[in-house]
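**Q** quick check, what structure comes out for this input:
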Amino acid sequence: MSAGRTAGAQHPARGGAVAERPQVPAQGGAPDGVDHARRARRAPVRFTALGDSLTEGVGDPGPEGGWRGWAAVLARSLAVDGDPATFSNLARSGALSHDLAREQLPAAREFRPNLAAVVIGGNDTLRTGFDIHRTARELDTVLHALHHDGAVLLTACLPDPGLLLRLPKPLARPLARRMLAVNRVVHALSDRYGAVHLHLAELPWSADRRLLSVDRLHPSAAGHHLIAEGFHARLRAAGHTLGPAPAADPGEPAPGRLADAWWMATRGTRWVAERSTDLIPGLLALAAAESVARLRGAPARLDEQMARAAGTALAGLPGDPRRG
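**A** The predicted structure is shown next:
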């Protein structure tokens, strides 16, 4: 399925779901107490996906070029009474939480979805200026707006990027600490807005090489299909009427060592270089702080500080999800 990359993009229907150009801006919101699950079952599904490269589909080449990804795979399985889902993918590679609030949310509300996926946070943890308070505010803004418009929400906690990339512990632990903070926020907001939540962090990414693409940071075709199957199962368990579940495995072979080496030689070095002005210095600073903490025998103190920061960020958010 083709995925819309920018607001207002129009794409032909492919793969059992229809991609449509948004036309009518959203007005007002769902009344308090509306049964969102029942509302989504009554009408053909209008599904939009917000996020970064994970939701854009990086790692899962489409049959007609570009990326396919888990959201497009899931969209094919959301038919209601034979009516295919209308699907708009607004996710883009490199997006941060504030990009969702400022760029993708307006287009999503214009699309008027009754099902919306919001999966973000990995790129936030890879930036020098990471701020869990800002990430929490931006994510709350997006989820509140789509919930207020009556959409059923899909969310996911994310795996530790340091673990996926097999970084040394002084680099990996600070990233893990940040990812835990983001996931804590995602869990709390998913509960607040009644989202259908997938424990993506708990999938066997490091144990099953088939699930990761050659860059070891994005899912492979098998990984994307597993995510789609997971969301489908949770939607069905929540009482939604759906089409047949997507295959958990597309049957494509896992990348071998030659493919890994080829990616690093042709694209991996460039990938690292493009991020070195921000990511690498930031990681080195984090590693230095981690090393000092270990020498002082107090790395757990940094964990506690980040956990407190996540709790403070959540406590500072508006408390009523039905606010106008």
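**Q** alpha carbons only for contacts and neighbour counts from here, please
**A** Will do.
**Q** show me what contacts Cys157?
**A** By CA atoms under 8 Å, 6 or more residues apart in numbering, the contact list for Cys157 reads 119, 182-183, 186-187, 197-201.
**Q** 10 Å instead?
**A** 119-122, 179-180, 182-187, 190, 197-202 (CA atoms under 10 Å, 6 or more residues apart in numbering).
**Q** ok, and for the longest helix along the chain, which residues are buried?
**A** Secondary structure of the chain per DSSP state H: the longest helix is helix 169-192. For helix 169-192, the neighbour count (16 or more other CA atoms under 10 Å) marks 170-187, 189-190 as buried.
**Q** this one as well, want them side by side:
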Amino acid sequence: MRPVRFAALGDSLTEGVGDPLGDGWRGWAALLADGLAEEPVEFTNLAVSGAQTRDVVAAQLPAALALRPDVASVVIGVNDTLRRTFDIHAVAARLDRAYGALTAQGAVLLTACLPDPGAMLGLPGALARPLARRQRAVNTVVHALSERHGAVHLHAGEGAWLTDRALWSADRLHPGERGHRQLAVRFHALLTEAGAANGAAPAPEPEFPAPTRMAGLRWMATAGTGWVARRCTDLLPQLLRLAADEMHHRARGTSARLDVRAAQAVSTALAALSVSVSVSVGEGREPGVA
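**A** I've put the predicted structure just below:
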């Protein structure tokens, strides 16, 4: 009998940023892997820092399908919201394709909705609200597609854990070791409930001391500043325009129009996928697979 295979797709969150181990990162997926089965698990982490949904479909998905995993996680979307090219229709289509291709192979699919990056970074309201609107759109799509594809879905975009600073690293965007462990514990509980995990639950308490405040400040002043800048440079001009639009609508008392517009875009994106799936099935192809 071959070992259980677990492939993790995504960005820096799944890569393990915030949970250092040696010269690299460990993260929630690696912590979860050991609890999937009583016997050793073949774990492959395909996640790459900075990845967007297009990177998952273009590079990570083919690699994952070649592994024929028993369990596959696709946790992605925040980096899409931090780009001027953000398009909820494209995000929805890519996620549908990735989810469908993995479940068509028989993999147990893990997904998660994610926190709003603007709120996590503590941005001013006019800057934070457009990002929050984008993240809500992505989370709505992830919720709908997770249900469609029968995924084991974790609600990680809300809850008290978001405001517990002990769970987060210095950059405010990635969990620290304690936060990664909480994600692993929560995913393990859902998998156990679904009958898809029979190994021991990951330990919730950190293995290593938390970084000191000075170490966190040093990281932000060096690597952290560059990390944020690389991911936000192309967004900043557009974000300033979005903020100006936000303030204009707020002054006129028409902010609700922006929310309605975003909700309509999500509905249209999901409706387009429903039509696409119907056509694919009618032509004898697997839904979500090009």
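**Q** and the gap between Trp161 of structure 2 and Val91 of structure 2?
**A** As judged by CA to CA, to the nearest Å, Trp161 of structure 2 and Val91 of structure 2 stand 26 Å apart.
**Q** now do Gly195 of structure 2
**A** As defined by CA to CA, Gly195 of structure 2 lies at a distance of 30 Å from Val91 of structure 2.
**Q** compare these two (neighbour count), which wins?
**A** The residue with more neighbours, out of Gly195 of structure 2 and Val91, is Val91; 23 against 9, by other CA atoms under 10 Å.
**Q** give me the element the more buried one is part of.
**A** Assigned by DSSP states H and E, Val91 of structure 2 belongs to helix 88-104.
**Q** please enumerate the strands of the stretch 51-200 of structure 1.
**A** 86-89, 115-119, 152-156, 196-198 (DSSP state E, counting those that start in this stretch).
**Q** can you list these in JSON lines and add distance to Ala298 of structure 1?
**A** Listed next are those as JSON lines, based on distance: least, CA to CA, whole Å:
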{"stretch": "strand 86-89", "distance to Ala298 of structure 1": "44"}
{"stretch": "strand 115-119", "distance to Ala298 of structure 1": "33"}
{"stretch": "strand 152-156", "distance to Ala298 of structure 1": "31"}
{"stretch": "strand 196-198", "distance to Ala298 of structure 1": "33"}
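**Q** contacting residues around the residue lying closest to Val118 of structure 1 once chain neighbours are set aside?
**A** Using CA to CA, 6 or more residues apart in numbering and skipping residues adjacent in sequence, the residue nearest Val118 of structure 1 is Leu50, 5.0 Å away. By CA under 10 Å, 6+ apart, the residues touching Leu50 of structure 1 are 56, 71, 88-92, 95, 99-101, 103-105, 107-108, 116-120, 142, 154.
**Q** and what about Leu50 of structure 1, helix, strand or coil?
**A** With DSSP: H, G, I helix; E, B strand; the rest coil as the basis, Leu50 of structure 1 sits in strand.
**Q** now check structure 2 for the residue matching it.
**A** Taking TM-score structural alignment, Leu50 of structure 1 has Leu9 as its aligned residue in structure 2.
**Q** what residues of stretch 258-278 of structure 1 count as buried?
**A** So stretch 258-278 of structure 1, judged by 16+ other CA under 10 Å, has buried residues 264, 268.
**Q** check stretch 63-71 of structure 2 too.
**A** For stretch 63-71 of structure 2, a neighbour-count test (16+ other CA under 10 Å) marks 63-65, 68-71 as buried.
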